[in-house]
Every structure is written in structure tokens, then in C-alpha cells.
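*Asks:* pasted the sequence and its predicted model underneath.
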Amino acid sequence: MSKGRVPFWDPDGSRFGGIPTYPWKMAPGHLATKRQLAADGLRPGGQQVCAQIMWRTRRTSGARGVPRGIAVAYLYDRELAKPKREPTQAQLEAIGKALRARRICPDCGIEQPYCLPKRYGACKECHGWEVRV
């Protein structure tokens, strides 16, 4: 496919807000999205967006003035990325307590094996749900 016919090919950033822009699956290999960095155990680490990927979509978009029908993913440099932070033991304990509190029914006081839905605020038995099998 020639790059002249690709609508989002703008590696110098002259057309799309001063940010280098690439079509889907055509970005350089040293750039990655936040999800790709996270999968590799990395985080952006405070660096600015290096480039972006744009593609057409049927979903509506409203992020940062992006026109409807166009999706954007921001890219970061892998070489400037930092390793993910490890949570402390106190943070892990706090998360565990918070998740346990979401499983305790305020009506009957029984801890359930699932998080209680915020919509009802009670367990299935107290709210009167019928369990479908």
C-alpha cells in the first residue's frame, strides 16, 4: 500500500496537531501504547506523548477534540519508559480489606463469594433475585 493513499500518514506531525501520526499497525517498533508498555512491565514514567495512531471507527469519539468516527491511541517511547512500581505490603492489605468490604452484605452480614452490585446494595438472597441456571 502506498503511503500517499493512507489518510493518517503524517510522520513529521504537520497535519494532526504537531504530533507524528501513523495509521493502524504502521508505527515504528520503538513506540508503544500504555497497554503495550504495561504488558511488558513498563509505564510511561512522565514522558510526553511521542506520536499517535489514528484509524477510522464506527464508534463515536470525543477525546481531546478528535472528530467523530476517528479513534486515537497515543504512543510512548519504550526506551524512556520506566519499570512498573511494586505496591507496598500496606497497600496490598488495604486493597484486600476494601475488596472484602464489597463482599459483605449490609442486611445479613454474610460475606459472599462475589462483589455486591452497587445497584441493589445487598446480596442475592436479601434482595430476592432468582438465580438462573
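*Replies:* Great, that's in hand.

*Asks:* from here on, contacts and neighbour counts on C-alpha atoms
*Replies:* OK.

*Asks:* start and end of stretch 76-94, how far apart?
*Replies:* Stretch 76-94 has an end-to-end distance of 31 Å (C-alpha to C-alpha, to the nearest Å).

*Asks:* make that stretch 76-89, sorry
*Replies:* Stretch 76-89 stretches 30 Å from its first residue to its last (C-alpha to C-alpha).

*Asks:* which parts of that stretch are buried?
*Replies:* By 16 or more other C-alpha atoms under 10 Å, the buried positions in stretch 76-89 come out as Tyr76, Asp77, Arg78, Ala81.

*Asks:* one more: stretch 92-102?
*Replies:* Going by neighbour count (16+ other C-alpha under 10 Å), the buried part of stretch 92-102 is Arg102.

*Asks:* how about residues contacting that stretch?
*Replies:* With C-alpha atoms under 8 Å, 6 or more residues apart in numbering as the test, stretch 92-102 has contacts from Glu111, Cys115, Leu116.

*Asks:* in this structure, which residue is most central in space?
*Replies:* Arg35 (6.6 Å; C-alpha atoms, centre = their mean).

*Asks:* A further structure is provided below for comparison with the first:
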Amino acid sequence: MATSNVRFLDPTGAKYGIPTFPWGWSALFNADLRTKAQLRAEGLSIAGLEVAAQLMWRSSRAGNRNGVRTAHLYHRSLARPVRPLTPAQERALARAHLARHTCTRCERVWDVYLPTSNGRQCPPPFGCEQIEAPEGFEHALAVAA
């Protein structure tokens, strides 16, 4: 490994306050540690969990002066399953998705999200007048109702 990664190695937390590992090294010290995105992919939530450790790495996309990015790590064994959506939440989510797919001018439904930059109208090369209504238009309205 590059010597620059070793400077982020602090398994005891003496230097950074919490145990800190270079990118990709946390599994070597504790296989139970996961990032928030990894837990969510496994259907788990970080609700109520304390940060157990952190990853640190150099990056040109850091957005700060020293060019270092961090990611918090949590114990997978302590994470809870994500609560399922209620029927009302599912309906609201379906309506929101339908609104993002529906043209505000001609009310046609598209397979892709319509950007707010053009007022959520039909894509510019076609326009609202030159296209056919997509298949499944009635089905999409029935799901959102």
C-alpha cells in the first residue's frame, strides 16, 4: 500500500478521536463495520447507532483545503431492519413519482423523470405536439390514485 494511506491508520482513536482506517482497511481490523450506504443496501438502518469508526482517504473531490474525505462506520450487528412503508406513505410516494414523470403542459407520462429546468414538460427534441401518448398511461394513473 502507499505510505500516504498509513497516515490515516489510527485503530485506537488516539489521533482522530475515534478509530480511523484508510480506505478499504477497516475489514482487516473489524469485519462488523459498515458504512451507511452498505447498511442500507442490506436493508438495515443506522437509526440510534453511534459512530463506531471512520474511514479517511485523500481525494481531489474532497471540497476542503486538505483534500481528505471521511465516511462514518457503524456496527452491522447493532443495526435494525428498515421500517416498512405504511400504505399511505406508499401512495404518497407513487403520486410523487408520477408527478415527476408527467408533463405539466400535456399531462403525458414518460419513462424518465422530466427535469424542472424545462418546467417538467415533454423533452425538447419532440415537444408536446409531435408525440403519441406512451403505453401504460392509464395504469400509472390508477396506481397513484
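*Replies:* Received it, and whenever you're ready, just let me know what you need. Quick caveat, the model's predicted, so the values are computed rather than measured.

*Asks:* drop the TM-score for these two in here.
*Replies:* The TM-score (TM-score structural alignment, normalised by the length of structure 1) is 0.80; 121 aligned residues with a C-alpha RMSD of 2.2 Å.

*Asks:* before we move on, back to that, you'd agree the residue nearest to the centre of structure 1 is in a strand?
*Replies:* No: looking at Arg35 of structure 1 with DSSP: H, G, I helix; E, B strand; the rest coil, it is helix, so not inside a strand.

*Asks:* quick one, strands of structure 2?
*Replies:* 20-22, 33-34, 44-45, 53-58, 68-75, 80-81 (DSSP state E).

*Asks:* and the first one, what does it pack against?
*Replies:* Based on contacts counted as 3 or more C-alpha pairs under 8 Å, 6 or more residues apart in numbering; DSSP states H and E, the elements that strand 20-22 of structure 2 packs against are strand 53-58.

*Asks:* next one: the fifth one
*Replies:* Applying 3+ C-alpha pairs under 8 Å, 6+ apart, we find strand 68-75 of structure 2 packed against strand 33-34, helix 36-41, strand 53-58.

*Asks:* so which bits of it are buried?
*Replies:* By 16+ other C-alpha under 10 Å, the buried positions in strand 68-75 of structure 2 come out as Arg69, Thr70, Ala71, His72, Leu73, Tyr74, His75.

*Asks:* closest to Arg58 of structure 2 among the residues you listed?
*Replies:* Arg58 of structure 2 has its nearest neighbour among the buried residues of strand 68-75 of structure 2 in Arg69, at 6.2 Å by C-alpha to C-alpha.

*Asks:* just to revisit the earlier point, would TSV of the strands of structure 2 with distance to Thr102 of structure 2 be doable?
*Replies:* Below are the strands of structure 2 laid out as TSV (distance: least, C-alpha to C-alpha, whole Å):
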stretch	distance to Thr102 of structure 2
strand 20-22	45
strand 33-34	38
strand 44-45	32
strand 53-58	41
strand 68-75	37
strand 80-81	33
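
*Asks:* need the contact list for the counterpart of Leu33 of structure 2 in structure 1.
*Replies:* Leu33 of structure 2 maps onto Leu31 in structure 1 when the alignment is built from TM-score structural alignment. When the contact criterion is C-alpha under 8 Å, 6+ apart, the partners of Leu31 of structure 1 are Cys50, Ala51, Leu75, Tyr76, Asp77, Arg78.

*Asks:* neighbouring contacts of stretch 15-31 of structure 2?
*Replies:* Residues outside stretch 15-31 of structure 2 that contact it (C-alpha under 8 Å, 6+ apart): 5-6, 8-13, 33, 52-57.

*Asks:* now with 7 Å?
*Replies:* For stretch 15-31 of structure 2, contacts defined as C-alpha atoms under 7 Å, 6 or more residues apart in numbering pick out 5-6, 8-13, 53-57.
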